[in-house]
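In: Please work out how this folds:
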Amino acid sequence: MKKQFAFVLAIVLCLILGGCSQEVSLSLPFEAADVEHVEMFYFIDPTEAEKKVLTEQEDIQDLYQFLNGLTLRNQETEPVAGGSVTSFRFHLSDGTAYEVIYSAIAVKSGRIWATGMDQDYFTSADVGGKYQSFQYEAEAAAEGELPVLP
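Out: Here you go, the predicted structure:
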């Protein structure tokens, strides 16, 4: 009887804990064609931040397809000091901007937040590597340009 109770308790705990990390998808509230350009920032130390500006529609479409529909989880993670931050600021044709901020917690995983989100989410996608994949000239970014982390 004790073994059955322990087994049932283990199953209940798995169901409860499994429900705590529900998956959602990042849904960008615009189309790639609405984007005029994208400012991308990368830094560990804000005083040494880099910036690239995507202007080619093919590259904007590639970034849009990568981020839109990205799997996110509502999962607790330990805070990490000294991790890198990668952000994407989409400048839209209507004059507004939409921001996606990724804070790395390990290789190819981190926390992601976007304009309009009430909280940040965990993702195991290599969002930080996307900055490196675009072959645009990196320039120094002023601290005032950098995204404000929620």
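In: contacts and neighbour counts: CA atoms only from here.
Out: Fine.
In: these two touch, right, T123 and S109?
Out: Yes. Here T123 reaches S109: they are 5.6 Å apart, a contact under CA atoms under 8 Å.
In: Looking at these two, which one has more neighbours?
Out: For the pair T123 and S109, the greater number of neighbours falls to T123 (23 against 17), based on other CA atoms under 10 Å.
In: one more to put side by side:
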Amino acid sequence: MDTNIIEREVAIEAPIERVWSLITQAEHLGTWFGDAGAEIDLRPGGALQVHWQEGDHTLVGTVDAVEPTSRFAFRWHQLDTPAGADLTEQNSTLVEFSLTSEGDTTHVRVVESGFGSLALPENERVEMHADHSGGWPVELGHLQAHAAGVAA
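Out: Coordinates of the predicted model:
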């Protein structure tokens, strides 16, 4: 098993433009991925934060790529690092969303990579990979449910 990368896919019954907005707009991302809001500066190098109520947790990241309706990527901190610290391959992973359409169905593929480069003991990298591997199907399920419940 490759413990450096995670790949998951989901089909969403919604046009690609709508799914794109659900993934890239803060009011949506902070609902289906987080549950306490989000902020996104939607440009390469822009800041990204997603908040959760439980544990007062915040994902801190940087937008890596914005290719409207086809690709959105960000790098997010995986280690406890000082506020404002640069994101590097040693302290973050890369999350890439790719969207393709087939009629009114949008296929979303998420790839998270870089676990093998994290500055952690191997057992902690493997544990983090396993945790995220189990988390992405849940989060993509939340995206499907959110898409079904949001007006077109």
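In: now what about the TM-score between them?
Out: TM-score for the superposed pair, counting by TM-score structural alignment, normalised by the length of structure 1: 0.27. Supporting figures: 66 aligned residues with a CA RMSD of 4.5 Å.
In: picking up where we left off before, what's the overlap in contacts for T123 and S109 of structure 1?
Out: With CA atoms under 8 Å, 6 or more residues apart in numbering applied, the contact sets of T123 of structure 1 and S109 do not overlap.
In: Quick one: list the elements packing against whichever strand or helix holds G141 of structure 2.
Out: Element membership for G141 of structure 2, per DSSP states H and E: helix 122-149. Other elements packing on helix 122-149 of structure 2 under the criterion 3 or more CA pairs under 8 Å, 6 or more residues apart in numbering; DSSP states H and E are strand 5-12, helix 16-24, helix 26-32.
In: Columns distance to G141 of structure 2 and mean neighbour count on top of these, output as TSV?
Out: Output for those, formatted as TSV (distance: least, CA to CA, whole Å; neighbours: other CA atoms under 10 Å):
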stretch	distance to G141 of structure 2	mean neighbour count
strand 5-12	8	17
helix 16-24	13	19
helix 26-32	9	21
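In: Can you add distance to S133 of structure 2 and give the ones you listed back as TSV?
Out: Listed next are those as TSV, based on distance: least, CA to CA, whole Å:
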stretch	distance to S133 of structure 2
strand 5-12	6
helix 16-24	19
helix 26-32	17
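In: So for V126 of structure 2, which of those sits nearest?
Out: For these, the distance to V126 of structure 2 is smallest for strand 5-12, at 10.7 Å, taking CA to CA.
In: got the angle between that closest one and helix 16-24?
Out: Orientation of strand 5-12 of structure 2 against helix 16-24 (axes from the mean of the first three to the mean of the last three CA atoms, to 10 degrees) gives an angle of 130 degrees.
In: Quick check: next helix or strand after the helix or strand containing W113 of structure 1?
Out: W113 of structure 1 belongs to strand 109-114 when elements are defined using DSSP H and E. Remark: after strand 109-114 of structure 1, the chain's next helix or strand is strand 121-123, criterion DSSP H and E.
In: Show me what that next one is packed up against.
Out: strand 71-73, strand 109-114.
In: Strands of structure 1, residue ranges please.
Out: Using DSSP state E, the strands of structure 1 run over 23-25, 35-43, 50-54, 71-73, 85-92, 97-106, 109-114, 121-123, 139-140.
In: Would you convert those into JSON lines that also reports distance to L17 of structure 1?
Out: Formatted as JSON lines, these follow (distance: least, CA to CA, whole Å):
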{"stretch": "strand 23-25", "distance to L17 of structure 1": "13"}
{"stretch": "strand 35-43", "distance to L17 of structure 1": "34"}
{"stretch": "strand 50-54", "distance to L17 of structure 1": "39"}
{"stretch": "strand 71-73", "distance to L17 of structure 1": "13"}
{"stretch": "strand 85-92", "distance to L17 of structure 1": "29"}
{"stretch": "strand 97-106", "distance to L17 of structure 1": "21"}
{"stretch": "strand 109-114", "distance to L17 of structure 1": "20"}
{"stretch": "strand 121-123", "distance to L17 of structure 1": "16"}
{"stretch": "strand 139-140", "distance to L17 of structure 1": "44"}
